[in-house]
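Enquirer: Okay, here's the prediction I keep looking at, along with the sequence it came from:
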Amino acid sequence: MASKKIDAPPSGTLASSANGADSDSLLLQQLEDELKKATFDDDRLEDRSISSSSSASSASATGNVIKMQANLLSAAEQESAACMTFNESDIQEAIRILHHAETLCNAQIHAAPKKSVPLMTSVSKMVSSGWSYFGYKDASKSKPNSPAGTPPPPLPKYMTNGEIRARVVRAESQLLTSLILLLQESMMSYLKAGLNIRKGYKSYENVWAELQSMGDEVNTLVDNNTRGGIQFGLGTINIVLASLPTKILRIISSFGYIGDKALGFDLVSKCIAGKGIRSPLGSLMFLSYYTILAGFAPSVLGETNIPVADKILKDALQDYKESAFFLYFKGRNCRLKSMIKESTAAFELASSKATVEWGSELQRLCDYELGLNCAILLQWSESIKYFDRLAQENYWSKAFFLYFKAAALEECGQKQEALSTYQLIPGLVNRKFGGRTILVEQYVSRKVRLFEQNGFENTNLPALEILLIWNAYSSMTQESLRTCLAQVDNQISKNRGVTGLDSLAVLKTIKGAILHQLHQHKEGAECLTWVQDLPAGKIAEEKWVVPFACWEAGVGSWMEDHALAGDQRWARAKAFWDKAMGYSGYEFEFRLSIRIHAAMTRIQDLAEQMKLKAFH
């Protein structure tokens, strides 16, 4: 299968901050060493798959001492035989279980009878016939209850169905581990995700090549669920890699490949059509792509992604009416359409359906979405209940949920209660991944420290700031947007001559984003231009605000230029987004990078469509 390479990262691009450069470089070296070892182990495993060495010696070669019988079920026999969480302990447990699954699969692979190779088979026959000619018998190949010299059963022409199945499950374990790690938004997690993607991709490629070699026999030699597993896994890896921005791809560049989105969509579509056990996972993969990615850039991707997500949801909910997962994505998709009432109903129904073992985790996730919906509706007192509950249950980041609660309390005019809540946060910033505080907790701890410096007198609408960073204004009604705009204008007037440029830049960026959603593009552009034109170094604390202002300026230009012909439609937007990509070392950098990559991919798709039209 054709694959593409990406350039190695330029010197210094991997450092998340100046004082972390040395540790990041050391970490990168460690991960690259591990990657080389994993590549060597993979190659040895492939060598063993065409050898006739015993399963015991194969297992000891990699340190696996699990004894396991080979899975010799045929494809037909195999056919008949055949969650979401952000809590650190659950994440680590999931990764542990997936690693154990890898170990079990390796043992199954080692136990499988190895397929014949034409050249080796010919040599074996020649040697054995030569020994027979001289009257020798190979006693080691005789069965205990068989006459001496009885030849062993012939080696299979292809990998057995059991071995292919084990390889697919192993690759799937590596894929799921990488997806978990990518969600952590840290340097180490991205590097480790790259390592697992590399290993999983190689496993999928090997079994994919094996299936291709079977030709028309594949449907009888390999069971439907295993074929669906290959289609789902290889397709998902290609889609995920195609969706990652350059900044993240450079970090995992030791993996070496970028995704083929067209191939990925084709394979996952075949997985869904196959109606196997991974068919609903394929539908969820597409929904994740169309809804979550659109959520990063709703004003840019909404018109194309939302209708597709609607169709997938309609088909999926016909087959899985009680699925809490599909109902959850229905809530996300409704929010993209600014149908917050319908979105809330879908999240509430999803929560009520989540009653099995993992149900509590999905219920908490729905609580978070419901709290965000309340904030979008400016129903702050209702949002407080959800964020307080999430904090009390110690879900994901207690510090972040208390920060959101305190910000909502301020919106309700309960300043003293908000102050008391803010003061709890520094002692709760303890959620780490790879020894580092997670990004959102770095953000809230820095904000509380700034508030403390002025005695919590001037916090500058932190709730509206969260809605900006979370890209929520595109889901608001015009009335709610005007309410927020009045708040921002009032705060800017209060701050005049009192606060520094950091606070004013944040408020101007919020105002610019709101004005664009109100289609007041000229006024919105003026606010965002003011932020972008600030002299370098003038922003002391809010390093994220200038690149976010560039992003919002691009969104406004995209909306304003939507009716223009040709590349004029996106020329201004692209210039702003290119400018945003020039910044680094700020909070939520990778989150913004994903937004920009999604938008740039949309531009590429439109450019390709223009070329096709011109050609025809």
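Expert: All right, it came through fine. These numbers were taken from a predicted model, which means no experiment stands behind them. Numbering: from 1, shown residues only.
Enquirer: all contacts plus neighbour counts: C-alpha atoms, from now on.
Expert: Noted.
Enquirer: can you give me the strands for the stretch 301-450 of the chain?
Expert: Assigned by DSSP state E, counting those that start in this stretch, the strands in the stretch 301-450 of the chain fall at 432-433, 436-437.
Enquirer: can you put those in a markdown table and add mean neighbour count and distance to Ser213?
Expert: Converted to a markdown table, the strands of the stretch 301-450 of the chain look like this (neighbours: other CA atoms under 10 Å; distance: least, CA to CA, whole Å):
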| stretch | mean neighbour count | distance to Ser213 |
| --- | --- | --- |
| strand 432-433 | 16 | 43 |
| strand 436-437 | 14 | 47 |
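Enquirer: let's bring in a second model and compare:
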Amino acid sequence: MFRDNIIAIQSVDAKNIPANDLGPREQEEADEPVREGMQYLFDNKFMKAKATFQVKASIDPLYALGLGAMAFIKDVEMAMAALATAYTVAKSQIDNSGFKKPLKESLSQYFTSFLSSNSTGLPASPPPTNVASQRASTQREETPHFIPNGVLRAHVVKAECCLLMSVLQLAQESVVGYLKCGLNLRQAYNSYSIVWQEYKRMGQTYTQYMDRDTVSAIQFGIGTVHLILSSMPAKILKIFSTLGWKSDKQLGFALLKVCMEGQGIRAPLASLTLLAYYSILTSFTPQLYAKEMMGPAIECLLDAQKHHPNSCFFLFFAARIARVARNMPLSTQSFTFAAESSRGEWAEVAMKQMSDYEIGFNYALQLDWERAASYFEQLSREKYWSPAFSKYFVGACYEMLGRRTEGILAFAEVPQLAKDQQGRKTYIDAYVQKKVEFFQRSGYQDMDFSLPGLELLLVMNAFEQMDKESLEKSLALVQRTLELIYDREKMEYNIRLRELVPATTPPDYYDQRAILLLIKSSVLNALKRHKECIAHLNWILDHKHCLKVESWVVPFAYWESGVTSWGLGNIRKSRKLWQLALACTKYDFEYRMAVRLSLAINKCDEAGINFIEQKPSKGLTTNGRKRMPIVHASSC
């Protein structure tokens, strides 16, 4: 099994890892098998790729990184172990090289980096050398001293291991995950800085001293770090504040595109990174980025598929792009092809589960709850990602179908499944567990007032991907459910008109009504009927103090209010509302929503709006209150 091979690699003897003294051209020739291994990997020939990488994985860091990249696809724990092993091999090769930079040069570089004000978004460059001193240096010593190519190559592999581990930790969407991500990004930064300094010192002659795949590795690594940092909200960026980089999204795009065009070992990884970034933008904030990013995403995909037309990875992203374009049949077909293309190979199970999850979600977007339930039932049995979430999704589908008994039986399994996650419990596990507990308080008697299937689409910000007919059906269903709440409230208030001190408590359906109004507003926003949202969102925010259970509703209401304002052309108001959402804390979707809000606020800032309001010339109005600036819609 692949896992056994990873464990075997971890037992390597660091002292016996040979130093790498190959020159750039010799290295490029020696790395040809790795290049072939990457071709196998992206042509769905996983067993051949694994066999190729395993040949020297215990002594060569780039081969070990290849195995780490493969494990990245299949299993988080396996990937972390494989990447840690590759890191050890790279570090050992550096330590065993015997190369030490001159002390004077190291100190000079350190103080230059420390004292410089770095706003370029890249590791600091060495100070310029004047012509006279350069000539004198040339006369003293004709051959410049650079770190050997083998050591530079090991440094970028070490950095890339940290970078890939940080991505895995970032995907956990937890405080601990972000902290670990920050530490790994800092380690990656340190190694990339060493190579970048040498690359800049080499100037136009860098090809004489560095192999082309090490150069492309710098482009890939620094470009990826910039895209990661540019999408992070301020509260998370504080964790990364010691990095010394100022994120630059455009520079990140440029470096990754240069890496792709070079067609080196990391070119397909650069394509995947860009596609993943486009996917995040268009799925987290489709209201703002879907139209803008659709063109670049398709261009990137077509370019990648020229070189790997049947790659299951690129087919998977083709399906994600088709979903954003609201072409569900094409999306489902592409997910199916992605799974089938890896059949009989090492990644078969992983790709099938990923595709099944997305196909099940596609059916939910089409309100085909029967088929969606069958997919998530299978995923729950296979314990994919979050079994508790999958089982809750099954219960939600049955409830949407009117099969309440089956839905309740599915919900009843959720708490134990969430408990079984233990240390791996995610934000979504916490959410579904609380939802079931909420249903259980009334003995499932108030299920008529909830639409759990549509609520899941709401929290995933998925209504933008539904077609108009499905949106209209959802809107009608929400309206009928709101009327049921009104009828129940009317009945219970009538009892209080007839009986003195009745045994029943006053009606309290604020949480249910708030969620339904939030769903309704989100659907209306997706239909571009923005003005109709205003009254519903105002009701939620006016009654936020009445919400006892669903703490996530308030920041989501601010989010939808911002979307409404954006649709009405009031971008300044959108930004203020999203800032209010960002101030909300301690709810299940906090960090996922924080990323969404950060991307939205960045979009506002890109619009070139000056949000610094001018202070009034007089501090007080005639009634003694502080004067507030007047903002007109036309000023936006």
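Expert: Sure, I can see it. Because the structure is predicted, anything quoted here is derived from the model rather than measured.
Enquirer: Any idea what the TM-score comes out to?
Expert: Put the two chains on top of each other and the TM-score (TM-score structural alignment, normalised by the length of the first structure) is 0.78; 505 aligned residues with a CA RMSD of 2.4 Å.
Enquirer: would you turn the strands of the stretch 301-450 of the first structure into JSON lines with distance to Pro154 of the first structure?
Expert: Shown next, in JSON lines, are these (distance: least, CA to CA, whole Å):
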{"stretch": "strand 432-433", "distance to Pro154 of the first structure": "51"}
{"stretch": "strand 436-437", "distance to Pro154 of the first structure": "55"}
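Enquirer: can you tell me which of those strands comes nearest to Lys321 of the first structure?
Expert: strand 432-433 (36.6 Å; CA to CA).
Enquirer: contact partners of that closest one?
Expert: 184, 186, 189, 438 (CA atoms under 8 Å, 6 or more residues apart in numbering).
Enquirer: rerun that using 6 Å as the cut-off
Expert: The contact list for strand 432-433 of the first structure, computed with CA atoms under 6 Å, 6 or more residues apart in numbering, reads Ile438.
Enquirer: again with stretch 159-170 of the second structure
Expert: Under CA under 6 Å, 6+ apart, the answer for stretch 159-170 of the second structure is 83, 87, 177-178, 181, 184-185, 188, 191.
Enquirer: one more time with 7 Å, if that's ok
Expert: Contact partners of stretch 159-170 of the second structure, identified using CA atoms under 7 Å, 6 or more residues apart in numbering, comprise 76, 80, 83, 86-87, 177-178, 180-181, 184-185, 187-188, 191-192, 221.
Enquirer: which residue numbers in the first structure go with it?
Expert: Structural correspondence for stretch 159-170 of the second structure: residues 171-182 of the first structure, per TM-score structural alignment.
Enquirer: Likewise for stretch 247-260 of the second structure?
Expert: So stretch 247-260 of the second structure sits over residues 259-272 in the first structure, by TM-score structural alignment.
Enquirer: Neighbours of the equivalent of Arg201 of the second structure over in the first structure, how many?
Expert: Aligned counterpart of Arg201 of the second structure in the first structure: Ser213 (TM-score structural alignment). Neighbourhood size, Ser213 of the first structure [other CA atoms under 10 Å]: 12.
Enquirer: Now name the helix or strand holding Ser213 of the first structure.
Expert: For Ser213 of the first structure, the host element (DSSP states H and E) is helix 187-214.
Enquirer: and the contacts of stretch 159-170 of the second structure, which are buried?
Expert: Among the contacts of stretch 159-170 of the second structure, those scoring as buried are 80, 83, 86-87, 177-178, 180-181, 184-185, 187-188, 191-192, 221 (criterion: 16 or more other CA atoms under 10 Å).
Enquirer: The helix holding Ser213 of the first structure vs the second structure, average distance?
Expert: Its matched residues in the second structure lie on average 0.8 Å from helix 187-214 of the first structure after superposition (mean CA distance after the TM-score superposition for the first structure).
Enquirer: All set, thanks.
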